[in-house]
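Visitor: I would like the atomic coordinates for the input below:
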Amino acid sequence: MTNKILVTGVAGFIGFHVSKRLLNEGYTVIGIDSINDYYDVNLKYARLAQLESPNFRFYKVALEEKTLINNIFEKEKPTIVINLAAQAGVRYSIENPDAYIQSNIVGFMNIIEGCRYHGVEQLIYASSSSVYGANQKMPFSPHESTEHPLSLYAATKKSNEMIAHTYSHLFGLKTTGLRFFTVYGPWGRPDMALFQFADAIINDKPIKVFNNGDMLRDFTFVDDVVESIYRLTQTEPSPNESWDALQPDPATSKAPYRVYNIGNHSPVSLMDYISTLEKMIGKEAEKIFLPMQAGDVQKTHADVDDLIRDTDFKPNTTIEQGIAAFVSWYIKYNEGVLK
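Guide: Predicted coordinates for the structure are as follows:
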């Protein structure tokens, strides 16, 4: 297998961390990112600066630019593609649905077509725990149906899984979908709760606490996500020979297709999450309690048994460890140490 891996969303939160790990492991990383202004582009460029290496090449391209994406596949000929680029955010998908169709569906099609026509051996792609939508059976299992998404963002991620299965079936493309559960950590996104909370607390501003704080999340530290993805690059999905069309298993197939949950499998209450952050910062937050937002869910909890079985890895970073690492990074970044 070649040591060349294409990573989309390379200037994004997870894409940056995955690429850094791959470079440290000796891979050549071909990075793609549009550097859109959904959040501060300076943070994206700061992440890219951390990736500078003779083994790193970067292309500033949007996924929906089909010709340019195809040219990159033709030139670079990666063996593995890790598609982490997407228009992110559940709430923003209500305000700007077109961005999600373009990036998450049209863009995904361009990537998977590139894989089909250019000899890619495996496509690993970001899905989301949001696909579980209206499901309430806990923990969320990839072997359960996910037919009731509650946001357009979730619907686009569900569509990615369905498109991937079709390509695995028709063309034998090995595809692995990753349902991420509330990823947090250093270099995180400014639109996510931990970043917003830290910024508000440090600057003596109130924080918004939705559903009056009655929320449970399977918060997952980014290093655990990276380890999971890295281990999945070292294996390949194979057909499930015992797959039963009369009792279809959504997580596997007769095709070389898999879907995994990537989560900490230990839900934490939002109020405990906030209190841990307050402890690490050394200051109590002023809280504004608000109702649940449209498209949101009250609880997430990941069943990661398949991930543990197939990768021999169990995400295990505690929120105390993870939030401490985030706060340390946040302070250094905002002091200009890491820019």
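Visitor: could you use CA atoms for every contact and neighbour count after this?
Guide: Noted.
Visitor: now tell me what touches the longest helix seen in the chain from outside.
Guide: Ranked by number of residues, the top helix in the chain under DSSP state H is helix 152-171. Helix 152-171 has contacts (Cα atoms under 8 Å, 6 or more residues apart in numbering) with 88-90, 93-94, 97, 100-101, 104-105, 108-109, 112, 116, 126-128, 130-131, 133, 146, 149, 173-175, 177, 254-257, 259.
Visitor: for PyMOL, write the select line for the buried members of the residues you listed.
Guide: Restricted to buried positions by 16 or more other Cα atoms under 10 Å, the PyMOL selection for these reads:
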select buried, resi 88+89+90+93+100+101+104+105+108+109+112+116+126+127+128+130+131+133+146+149+173+174+175+177+254+255+256+257+259
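Visitor: I'd say residue 295 and residue 151 touch.
Guide: Yes. Using Cα atoms under 8 Å, residue 295 is in contact with residue 151, at 5.1 Å.
Visitor: just to revisit the earlier point, inside strands: which ones of the contacts of helix 152-171?
Guide: Counting by DSSP state E, the part of the contacts of helix 152-171 found in strands is 126-128, 174-175, 177, 257, 259.
Visitor: adding distance to residue 64 as columns, could you present those in a markdown table?
Guide: Shown next, in a markdown table, are the ones in strands among the contacts of helix 152-171 (distance: Cα to Cα, whole Å):
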| residue | distance to residue 64 |
| --- | --- |
| 126 | 17 |
| 127 | 18 |
| 128 | 20 |
| 174 | 22 |
| 175 | 20 |
| 177 | 20 |
| 257 | 24 |
| 259 | 24 |
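Visitor: between the residues you listed, which is nearest residue 3?
Guide: residue 174 (17.5 Å; Cα to Cα).
Visitor: so the closest one makes contact with residue 122?
Guide: Yes. Counting by Cα under 8 Å, residue 174 touches residue 122, with 4.7 Å between them.
Visitor: now the common contact residues for these two.
Guide: residue 236.
Visitor: structure for this one too, so we can compare:
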Amino acid sequence: MKYLVTGTAGFIGFHVAKQLLERGDEVIGLDIINDYYDINLKHARLANMGIQRDKVKNGEMVQSESFSGYRFIQLDLSHKDPLVALFAQEKFDVVIHLAAQAGVRYSLTNPEVYIESNIVAFLNILESCRFHPVKHLVYASSSSVYGANEKMPFSTSDSVDHPISLYAASKKSNELMAHTYSHLFKIPTTGLRFFTVYGPWGRPDMALFLFTEAILKGEAIQVFNYGNMKRDFTYIDDIVMGVIKVADRPASPNTDFDKLNPDPGSSTVPYKVYNIGNSSPVLLMDYIHAVEKGLGMEAKMNMLPLQPGDVPASHAEVSDLVRDTGYKPDTPIDQGVKSFTDWYLDYYKK
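Guide: Alright, predicted model coming up:
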């Protein structure tokens, strides 16, 4: 199978591409390599996959020095013509679209980039799949779409019409856009609502990275909502396994779909949405204690109120993922955090 994986200089895309290659698939990786966070980390991920920094030039395909089945291209997905040309040339079997402008808090001060990176770019992916059909389009959504919902656990059958950040609204928009293209052009699409992904090679703007960095420097960590938060933290390997198992199973129409009582997570067309989460929410303070244990150091804490755009709790309901794929994320928090802190200490030579 030939895959296009977008966002392969990013956290999740890097891991997904590597897993596909290790099982023998052909992968073309794509990333804009923007400076939302340290591009040195992005290039280090690429180098780990055999794509050397000095070989990367915008719009030019680079062959991996480590994987014969891996090529990488730096491309801005908001530019339609080169993307459509890439689809025409490569004739992908499956697209796994993980590139996006991430971050809830960043969307409060930089809203325009979310429209360009998450809406315009996704439209260009859909249009490319329309004119150069693929067997399956899998794309990253987010648990953020649940917004102001308070019923736990969060289910894909729940309404998600009350986002509380533009980031969340952009991800909900992706789901609506995907459904439209599944309806009009019969493109099988599956959206994946990720729940707080963490692990080695993670994003520097995420709590685990920030906590680890601050603790090692002897600085106070910022603990929002005074620590009274619960998150369905999901280890990267569990996310990757979920992505690939879903990608291997193209979306199909729900033959039991009731138009008088419609299920938001499925449709009469080849469209589906899944949660991918550990389904075992962890208190923020327990997460911090796991970091302390992994580093062998105690954290200093600056207790702060809830940030705008944040939700106090998340909890994934994953029964349909288990039913359809036979897979359930289950990595314990202590194990996952220790894997991250070990990686961090090695990567930064602490």
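Visitor: pick out whichever of residue 295 and residue 151 of the first structure has more residues nearby.
Guide: Using other Cα atoms under 10 Å, the more surrounded residue of residue 295 of the first structure and residue 151 is residue 151, with 21 against 18.
Visitor: thought that one was touching residue 88?
Guide: No. Here residue 151 of the first structure does not reach residue 88: they are 11.7 Å apart, not a contact under Cα under 8 Å.
Visitor: show the contacting residues for the residue nearest the centre of the second structure.
Guide: With distances taken as Cα atoms, centre = their mean, the second structure has residue 140 as the residue nearest its mean C-alpha position (5.1 Å). Counting by Cα under 8 Å, 6+ apart, residue 140 of the second structure touches 97-98, 171, 191-194.
Visitor: which of the three states applies to the equivalent of residue 31 of the first structure over in the second structure?
Guide: Aligned counterpart of residue 31 of the first structure in the second structure: residue 29 (TM-score structural alignment). Look at residue 29 of the second structure: counting by DSSP: H, G, I helix; E, B strand; the rest coil, its state is strand.
Visitor: for residue 29 of the second structure, give its distance to residue 162 of the second structure.
Guide: To residue 162 of the second structure, residue 29 of the second structure is 34 Å away according to Cα to Cα, to the nearest Å.
Visitor: higher neighbour count, those two?
Guide: Between residue 29 of the second structure and residue 162, counted using other Cα under 10 Å, the more crowded position is residue 29 (25 against 14).
Visitor: skipping adjacent residues, who's closest to the more buried one in space?
Guide: residue 72 (4.6 Å; Cα to Cα, 6 or more residues apart in numbering).
Visitor: can you map out the strands along the stretch 151-300 of the second structure?
Guide: 189-194, 197-198, 220-223, 230-231, 234-235, 271-276, 282-283, 300-303 (DSSP state E, counting those that start in this stretch).
Visitor: corresponding residues in the first structure for the fourth one?
Guide: On the first structure, the counterpart of strand 230-231 of the second structure by TM-score structural alignment is residues 216-217.
Visitor: again with the last one
Guide: Strand 300-303 of the second structure lines up with residues 286-289 of the first structure when matched by TM-score structural alignment.
Visitor: let me see the contact set for the equivalent of residue 174 of the first structure over in the second structure.
Guide: Applying TM-score structural alignment, one finds that residue 174 of the first structure aligns to residue 188 in the second structure. By Cα under 8 Å, 6+ apart, residue 188 of the second structure lies in contact with 135-137, 182, 250-252, 270-271.
Visitor: count the neighbours of the residue mapped onto residue 137 of the first structure from the second structure for me.
Guide: Matched by TM-score structural alignment, residue 137 of the first structure corresponds to residue 151 in the second structure. If you count neighbours by other Cα under 10 Å, residue 151 of the second structure ends up with 11.
Visitor: touching, residue 31 of the first structure and residue 7? I think so.
Guide: Yes. In terms of Cα under 8 Å, residue 31 of the first structure counts as a neighbour of residue 7; the distance is 5.0 Å.
Visitor: return the mean post-superposition distance for the longest helix of the first structure against the second structure.
Guide: After superposition onto the second structure, helix 152-171 of the first structure lies on average 0.4 Å away from the residues it aligns with, using mean Cα distance after the TM-score superposition for the first structure.
Visitor: and the angle from that helix to strand 174-180?
Guide: Here helix 152-171 of the first structure points in a direction 160 degrees away from that of strand 174-180 (axes from the mean of the first three to the mean of the last three Cα atoms, to 10 degrees).
Visitor: what residues of helix 152-171 of the first structure count as buried?
Guide: 152-161, 163-169.
Visitor: and the residue nearest to the centre of the second structure, what's its match in the first structure?
Guide: That one, residue 140 of the second structure, aligns with residue 126 by TM-score structural alignment.
Visitor: quick check: the gap between its match and residue 180 of the first structure.
Guide: 7 Å.
Visitor: again, but for residue 235 of the first structure
Guide: Counting by Cα to Cα - residue 235 of the first structure and residue 180 of the first structure are separated by 19 Å.
Visitor: and the two? which has more neighbours close in?
Guide: residue 180 (21 against 11).
Visitor: who touches that one in this structure?
Guide: So residue 180 of the first structure contacts 126-129, 225, 261-263 (Cα under 8 Å, 6+ apart).
Visitor: and residue 321 of the second structure, helix, strand or coil?
Guide: Residue 321 of the second structure ends up helix, using three-state DSSP.
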